[in-house]
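Q: give me the fold of what follows.
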Amino acid sequence: MPTHPLRIRALLAAGVASGAAAALPAPAMDLRQAYDAATVQDATVRAARANAEAGRERLPQALAQQRPQLSLSAGRNYNDLSTRSIDNFGQNRRWDNDYYSGNQTLSLRQPLLRPALGAQVQQARAQVEESDAQLEQNEQALVRRVGEAYFDALLARDQVGLLQVQKANHLLQLDAARKSFAAGAGARTDIDEVQSRLDMTLAQELEAAQHVDFTRHRLEVLTGQSAARLAAVDMPRFVPTPPEPQRLDDWIARAEAASPELQALRAQAEAARLEVRKAQAGHLPTLDAVAQVSRSQSDSVYNVNSRNMQKTIGLQLNIPLYSGGAVSSQVRQALASEERARESLEAARRDLGVRVHQEFRGMTEGVLRVRALEQAVRSAQQALLSNQKSLQAGARSTLDVLQAEQQHITALRDLTQARYRYLLAQLQLQSLAGQDRSANVGQVNAWLESGG
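A: Next comes the predicted model:
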């Protein structure tokens, strides 16, 4: 007896839930929990945090170059002196003398005029900003990566459920076809058609089950937690809406202003501009204030057993005259790097506009696609019911019913994919626009069932 559409829906619900290991008492993990776990577990984000910490140290290092430099040096030596000479009587004479010598020097240097240091401090600030923006970029990317892994796992689970529904239908139809053939009312071709579809479904189920394992493992690697049970989309509450604001230009402007990727590249371009100033400062003089206190004992063979104390203070001027063309080469190199940074920023800005456009369309068209596919599912369900009744009346064949069932399952699969694609587009569009990560995840997580 062919399966009634109401039974198909019941089997579908059971099949979708089969991958969730309902016997386990532990609650299902939702998107919020997956993201929170990934922020702690993900090695890429942890590396980005460490990189940001390292980048922040550039500023205190640059500021230290403008502050006084104080150093102390000390030494103590043992000297064994042998002296030979000819005295007034023409005789060779030798004197042996051994003694200790030593020195201690305390030096203070304060840069007064070093144009490169000012540019270096500003450059360090730009590099710190770049490091922080890169960290934000990696953390925003984590939102997208967790979302992709989570919804891929849900989709794989749902596809297994659909195939299990299809397999159950084929088994019932195969049993009915065999009974009908044994009673002399059916045809052998009905059995062969159903068996062929059943074999194909079994092969697809094996492949889909492997994909379930892969997607779960991918999510588990990100979160460090079991992904055996995942909260599904709450279909009664899920009502996709267009993005707000509804103008693409507004989203592109928002992304260009808040995108951490562009912020990092802007800071990189500023650092490259300041590198040009640093290189050009190689042509300029520098001026330092220098103070020194030195104490020495037996500092030469002529002053054995003597002690000296010297104090000096003054200015030290350094005027570069010629360095073999190195400074000019460094300036040209810095200018080329600045041009590269500007063009990289422009390329990223254009690419960002393309990606925002793609995700914006993913939401706007996703609303229409979900509605259209919901209607397609209803139509396919009605067509399946009509074919089943026509088969009972003898007006349709088993092949017609199989094709109607396939169309119904295909429509359900496409609807499931469209829903997840819409949710992922919402997640990614908000990330590209630089929205708060927690709020972004919370908006999408609100569509999921509580407690799995």
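Q: CA only for contacts and neighbour counts going forward, please
A: Will do.
Q: how about the strands in the protein?
A: Shown for the chain, the strands assigned by DSSP state E span residues 69-86, 92-113, 286-297, 307-318.
Q: compute the inter-axis angle for the longest one and strand 307-318.
A: Our comparison of strand 92-113 with strand 307-318, counting by axes from the mean of the first three to the mean of the last three CA atoms, to 10 degrees, yields an angle of 40 degrees.
Q: gap between strand 92-113 and the chain center?
A: Using CA atoms, centre = their mean, to the nearest Å, the distance from the centre of strand 92-113 to the centre of the chain it belongs to is 58 Å.
Q: one more, please, to line up against the first structure:
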Amino acid sequence: MINRRKVQRGFYHRTCQTYKNNLNYFVRSKFFSLSTKNVFISAAIFFSNSAFSLSLSEAVERSFEKDPEFLSEKQSYTAAKELEVISGAALLPNISLQSNFTKIENSLNVSTETQNYGVTLNQSIYNKTLLLNDKQNKLLVDEAEFNFLKARETLIIKITSSYFDVLVAQNNLKTIRAEKKAVAEQLEFAKRNFEVGTSTITDQQEAQARFDLIRASEIKTENDLAITRTNLEKHLLRPLPKSLMGINSQIKLQELKFNSPLEWMKLARKNNFNVKAARIRKKIAEVLVDKQRSSRIPTLSASISSGHNTTDAISNSTSESHTISLNLTAPIYLGGSISSKTRQAIANLTRAQQLLELTLLNVDRKAGESYRSVVAGLSQVEALEAAENSSKVALESNKLGYEVGVRINIDVLNAQRQLFSTQRDLATARYDVLRSQFQLLESVGELSLTEVQKISRIISKSN
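A: This is a model prediction of the structure:
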């Protein structure tokens, strides 16, 4: 006898299979008939996004091309370099051509046409103010150059600091999640022990409370990471990859050039770009004093001209003229303005001297602080690396003690917290050392893309 249920089941399976085959054919015919070009484009986009990365040195190089503040300072330097040409032109001969045509008709219908053309050469023979202008403009170019170099260092500090902020936030989130996973495992362990009667409800409640606290910390850390990423993206004017490559193991930095803060201060006083710019501003102030005093000195200039004149009237006439002249100008009385402007320039010179002294003091302080921060940071990293190893041993001991009943759950939770807290502090300390090293190089005028590339390679090798 035929089993009706089996026949129905077979018919149902055949119907489903037919529907499935038709559906597959429809999908292939409608969707997979896309052009090969479109498929390759989609694949290229996918793989390019997945392979996208951004190293520390790449971030700095990108900022050199896109940062508006830095590009503005760069254009200021470009504009300042034209001052040398402008001031130099005032010392060279000036040659001009003049030409005019005049036609006059009177009431007697008599017209007169006059044509004139000539060439004039003017040359300053002695003008101390022009010489001092040339000197001042050359100093202004030097000042603009030092300001530009300082702006480049400032940009490097800004980008590397923002980059390290992202790495610290990344590491904090990674550590928080690792701690969350470890506490979750401990919570499950406490639940099982409570169910079999080998632990109290207190162990479970303590683990649950710790787990809830970590979840709250995770939310805050995720927000911190989002903020730091947005800040770096704003500086670079581009999106960041999903994750930046940070330090994942011990790193070895190049030994410092000097082992004394006084040596670093001495180097900073010599090479710091703020100090160099302040010295230039003092020299400019000295030139301005000389300029005001030179206003009393006579000036001498020469002028050579040659002209041709043609008049077409009742009688045609043509004439030529050639002139050589020396012009001496000597100020006698200008209402006391020269003395007043001289006193003003002297006051500005005194101010420039005081600002130079202030800049030197600030540079001394920054160089000394940065050196001490590097030294202390290296010692802190070494201590935290030892603390991390000790914390791992302590955690394993507490876990073993909990399993055999000589430790309670809170001991394990505290040991976990100590380990993960130490790991967070260690990562932060490593990045703080790099920050301090960059700040130290900035204080002595030696921070460059080359130094950033060295640190970038060190970070890459730690992975």
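Q: pipe the strands of structure 1 into TSV and attach mean neighbour count and distance to Q159 of structure 1 per row.
A: Rendered in TSV, the data for the strands of structure 1 read as follows (neighbours: other CA atoms under 10 Å; distance: least, CA to CA, whole Å):
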stretch	mean neighbour count	distance to Q159 of structure 1
strand 69-86	11	69
strand 92-113	14	70
strand 286-297	17	72
strand 307-318	12	75
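Q: the ones you listed into a markdown table, with extra columns for distance to A48 of structure 1?
A: Conversion of those to a markdown table gives the following (distance: least, CA to CA, whole Å):
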| stretch | distance to A48 of structure 1 |
| --- | --- |
| strand 69-86 | 33 |
| strand 92-113 | 35 |
| strand 286-297 | 38 |
| strand 307-318 | 41 |
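Q: of all those strands, which one is nearest T241 of structure 1?
A: Relative to T241 of structure 1, the nearest member of the strands of structure 1 by CA to CA is strand 92-113, separated by 61.4 Å.
Q: packing partners of that closest one?
A: With contacts defined as 3 or more CA pairs under 8 Å, 6 or more residues apart in numbering; DSSP states H and E, the packing partners of strand 92-113 of structure 1 are strand 69-86, strand 286-297.
Q: the stretch 301-450 of structure 1: helices as residue ranges?
A: 326-393, 398-432, 437-445 (DSSP state H, counting those that start in this stretch).
Q: export those to JSON lines and tack on mean neighbour count?
A: Formatted as JSON lines, the entries for the helices of the stretch 301-450 of structure 1 read as follows, by neighbours: other CA atoms under 10 Å:
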{"stretch": "helix 326-393", "mean neighbour count": "18"}
{"stretch": "helix 398-432", "mean neighbour count": "22"}
{"stretch": "helix 437-445", "mean neighbour count": "17"}
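Q: minimum distance to L11 of structure 1: which of these has it?
A: Between L11 of structure 1 and the helices of the stretch 301-450 of structure 1, the tightest spacing by CA to CA is seen for helix 398-432, at 12.1 Å.
Q: who wins for proximity to A149 of structure 1 among the strands of structure 1?
A: Once the strands of structure 1 are compared by CA to CA, strand 69-86 is nearest, at 53.3 Å.
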